[in-house]
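Chemist: here is a sequence with its predicted model. Questions after.
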Amino acid sequence: MTQLAKERSDVCLLSGDIGNRMFDHYKEVAPTRFLNCGIAEANMMSMAAGMALSGLRPVVYTITPFTTTRCLEQIRTGIAYHEAPVVIVGTGSGLSYAELGATHHSLEDLAILRSIPNLQVCAPTDSLELEAQLREAISEGKPTYIRIGKKGEPDLLTDHASLGIGKAHFLKKGGKVLLLGIGPILSEALQARTMLEKQDIQLAVASMGSIKPVDNEFLQQCVAEGYSHWISLEEHHRTGGLGSTLLEWFSEQQINTIKLTRMGVVDHFVHKLGAQEYVRESEGIDATSIVNLVQSL
């Protein structure tokens, strides 16, 4: 954001009372283009819509539930309906804030926001993909939602030049089973692949990057390469996210030769408290759970 503020005089940053010290460098570059909107996220979203319709390129940033479901009407009517060029960033998505309980989980956001017209829905795997998607969203001026992790997730994608919205990538190829994931949880898939290799089992792993738009050409390539069983992996409810998107794609393409198993949180509120790794394990979306599933297949 600091670099974008240097490059473009229309880039603005709106924060919902979070991480203000992390924006110190940005504020040195663009002090008049940073607004701490406090815990008034619906107002913040309406402000961003108005700024966008006035020729600016606002980026809205706060914890995912508070930049999505708390201000859903403002996203739908103020931004998407008017095709206002706002980028909405939800930080700490999925179970990143697992120790704070269900109010801070975001396991419904993909399902809800991908149903809204005109809105791109992204979940970058790492910081490299995030940067590419952010630049593209601001450059093209399309309403865009980007869900990210909390902090410290490893960079998993190396080909920075080919990253962007609606672009999927293989991380690893091989075997008959293909895991398609979205977001930082793909680190669990790569760990599972390493564990499976010790048992002479190959697992192909791919990053989708976004589910609206979905990379139709990449999915057709996966079909052509003959993977007989697909697994979808997401730090989100099984309902309405990546797994549901793939099922819809199969239906639209009239593909009935591939089996799909969806890995995600089942349809319930998660009451367990603890580290993200602990809750991922308890919800069956960690590396060991992936290994067990692949073995059973």
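Modeler: Thanks, I have it.
Chemist: every contact and neighbour count from this point should use C-alpha atoms.
Modeler: Will do.
Chemist: quick check, Leu35 in a strand?
Modeler: Yes. Assessed by DSSP: H, G, I helix; E, B strand; the rest coil, Leu35 belongs to a strand.
Chemist: in the stretch 151-297 of the chain, which spans are strands?
Modeler: 169-172, 177-182, 203-207, 210-212, 229-237, 259-265 (DSSP state E, counting those that start in this stretch).
Chemist: want to try CSV for those strands, with distance to Glu28 and mean neighbour count as columns?
Modeler: Listed next are the strands of the stretch 151-297 of the chain as CSV, based on distance: least, C-alpha to C-alpha, whole Å; neighbours: other C-alpha atoms under 10 Å:
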stretch, distance to Glu28, mean neighbour count
strand 169-172, 36, 16
strand 177-182, 34, 26
strand 203-207, 35, 23
strand 210-212, 32, 25
strand 229-237, 35, 24
strand 259-265, 41, 20
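Chemist: let's have those in CSV, adding distance to Ala275.
Modeler: Listed next are those as CSV, based on distance: least, C-alpha to C-alpha, whole Å:
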stretch, distance to Ala275
strand 169-172, 26
strand 177-182, 20
strand 203-207, 24
strand 210-212, 26
strand 229-237, 14
strand 259-265, 16
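Chemist: okay, now the one to match up with it:
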Amino acid sequence: MRKAMKSCVTDMICNHNNAMFILIDIGAFGFQDLMKDYPERVKNIGIFEDGIVSITAGLALSGMVPTVYGITPFIVQRSLEQLKLDYIYQDVGGNFITTGAAYDFSKLGYSHYCPEDVETLKTLPGIEILTPGTPKQFETLFNQCCMNGKLSYFRMIDHCNQIEVDVEYGKAKMLKKGIRGTVIAFAEALDVTIAACQNLDVTVLYYTTASPFDLETLKENIERNRIFICEPFYQGTFLTDIMPVLSTYRIAVDGVGVPRQVMRNYGTKEDKDVHIGLTAQNIYGRITHFLEREL
């Protein structure tokens, strides 16, 4: 996905004279040529996340379109107040691309984890939150959103889906139609969700836009009043989004996601997936039990 990101950013800088790209040290080596060719609009500022959010908001107020690239928790958590005050309150647009996802930096400790990123950013009114699952999906979403004048957050992942799906900003994609329940998959959870649902008579919806949330597609495809959510972020991140349908109908909701606790176990990203149950085998068992429950 980093290669797709580099290609998209390069095209943006080459084709838009008001576009700027700001690196926060990480990834700077890969953009040396771009920094040399466009020294006024491509810069490596160094480790200065909260400060650079405010600086780039000032650039946005002057008519530039800034894009910032950094590590997820250092942008989302360390700089949240600056995103709120300097972007949302000032009503200016820009792009923030982060790497690390929930725990892609699995061996660097909890300081580099951020399963709370989507839920945290959803507290900012009007932000666009894009969660592509493949490099192609990143390209699609970035090209649709990067120059639209809004604050856009692009969540990059290292462990991409093998299943490719054509996506569109702001829209869920129905991948399978069934009658026993509805299963929602987000971002990189698609592969394990599809594997888990292969022999289940369920509807499967795939979301790569976390905000704004496509509630209409969900409302049109709730089967047997059951919704099961597979989310590679904090479990329950989207309960507020689906609240309107829960308050109207008698609907059961369950799912799998990252538990709201400090992840103290060691190992690879795959080890952590197994530990918290983001595997096809566990999801299949959970959905099967969910479908058989009395409402």
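Modeler: Yep, that arrived. From a predicted model like this one, the values you see are computed outputs, not experimental measurements.
Chemist: TM-score them against each other, please.
Modeler: Once superposed, the chains reach a TM-score of 0.88 (TM-score structural alignment, normalised by the length of structure 2), with 282 aligned residues with a C-alpha RMSD of 2.0 Å.
Chemist: before we move on, the earlier item: wait, which of the strands of the stretch 151-297 of structure 1 is closest to Glu99 of structure 1?
Modeler: strand 229-237 (15.2 Å; C-alpha to C-alpha).
Chemist: what about the spatially closest residue to Thr237 of structure 2 that is not a sequence neighbour, distance to Leu205 of structure 2?
Modeler: Nearest residue to Thr237 of structure 2, sequence neighbours excluded (C-alpha to C-alpha, 6 or more residues apart in numbering): Glu119, at 5.3 Å. As judged by C-alpha to C-alpha, to the nearest Å, Glu119 of structure 2 and Leu205 of structure 2 stand 20 Å apart.
Chemist: now Arg260 of structure 2
Modeler: Distance of Arg260 of structure 2 to Leu205 of structure 2, computed by C-alpha to C-alpha: 24 Å.
Chemist: and if you look at Ser152 of structure 2?
Modeler: 23 Å.
Chemist: Val87 of structure 1: which of the strands of the stretch 151-297 of structure 1 is closest?
Modeler: strand 210-212 (14.2 Å).
Chemist: run the chain-centre distance for that closest one.
Modeler: 8 Å (C-alpha atoms, centre = their mean, to the nearest Å).
Chemist: what segments of structure 1 are helices?
Modeler: Listed in chain order, the helices of structure 1 (DSSP state H) span 2-7, 24-29, 41-53, 64-67, 72-73, 109-113, 127-140, 186-197, 216-224, 242-253, 276-282, 287-296.
Chemist: test my guess that Phe154 of structure 2 contacts Thr98.
Modeler: Yes. Using C-alpha atoms under 8 Å, Phe154 of structure 2 is in contact with Thr98, at 6.4 Å.
Chemist: neighbour count winner among those two?
Modeler: Phe154 (24 against 20; other C-alpha atoms under 10 Å).
Chemist: map the more buried one onto structure 1.
Modeler: Matched to structure 1 by TM-score structural alignment, Phe154 of structure 2 sits across from Ile146.
Chemist: give the contact list for the most centrally placed residue in structure 1.
Modeler: In structure 1, the centroid-proximal residue (C-alpha atoms, centre = their mean) is Ala123; its distance is 1.6 Å. Applying C-alpha atoms under 8 Å, 6 or more residues apart in numbering, we find Ala123 of structure 1 in contact with 146-148, 182-183, 209-211.
Chemist: do that again at 6 Å, thanks
Modeler: If you count contacts by C-alpha atoms under 6 Å, 6 or more residues apart in numbering, Ala123 of structure 1 has them with 146-147, 183, 209-210.
Chemist: can those residues go into JSON lines with extra columns for distance to Ile201 of structure 1?
Modeler: Output for these, formatted as JSON lines (distance: C-alpha to C-alpha, whole Å):
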{"residue": "Ile146", "distance to Ile201 of structure 1": "34"}
{"residue": "Arg147", "distance to Ile201 of structure 1": "32"}
{"residue": "Gly183", "distance to Ile201 of structure 1": "24"}
{"residue": "Gly209", "distance to Ile201 of structure 1": "25"}
{"residue": "Ser210", "distance to Ile201 of structure 1": "28"}
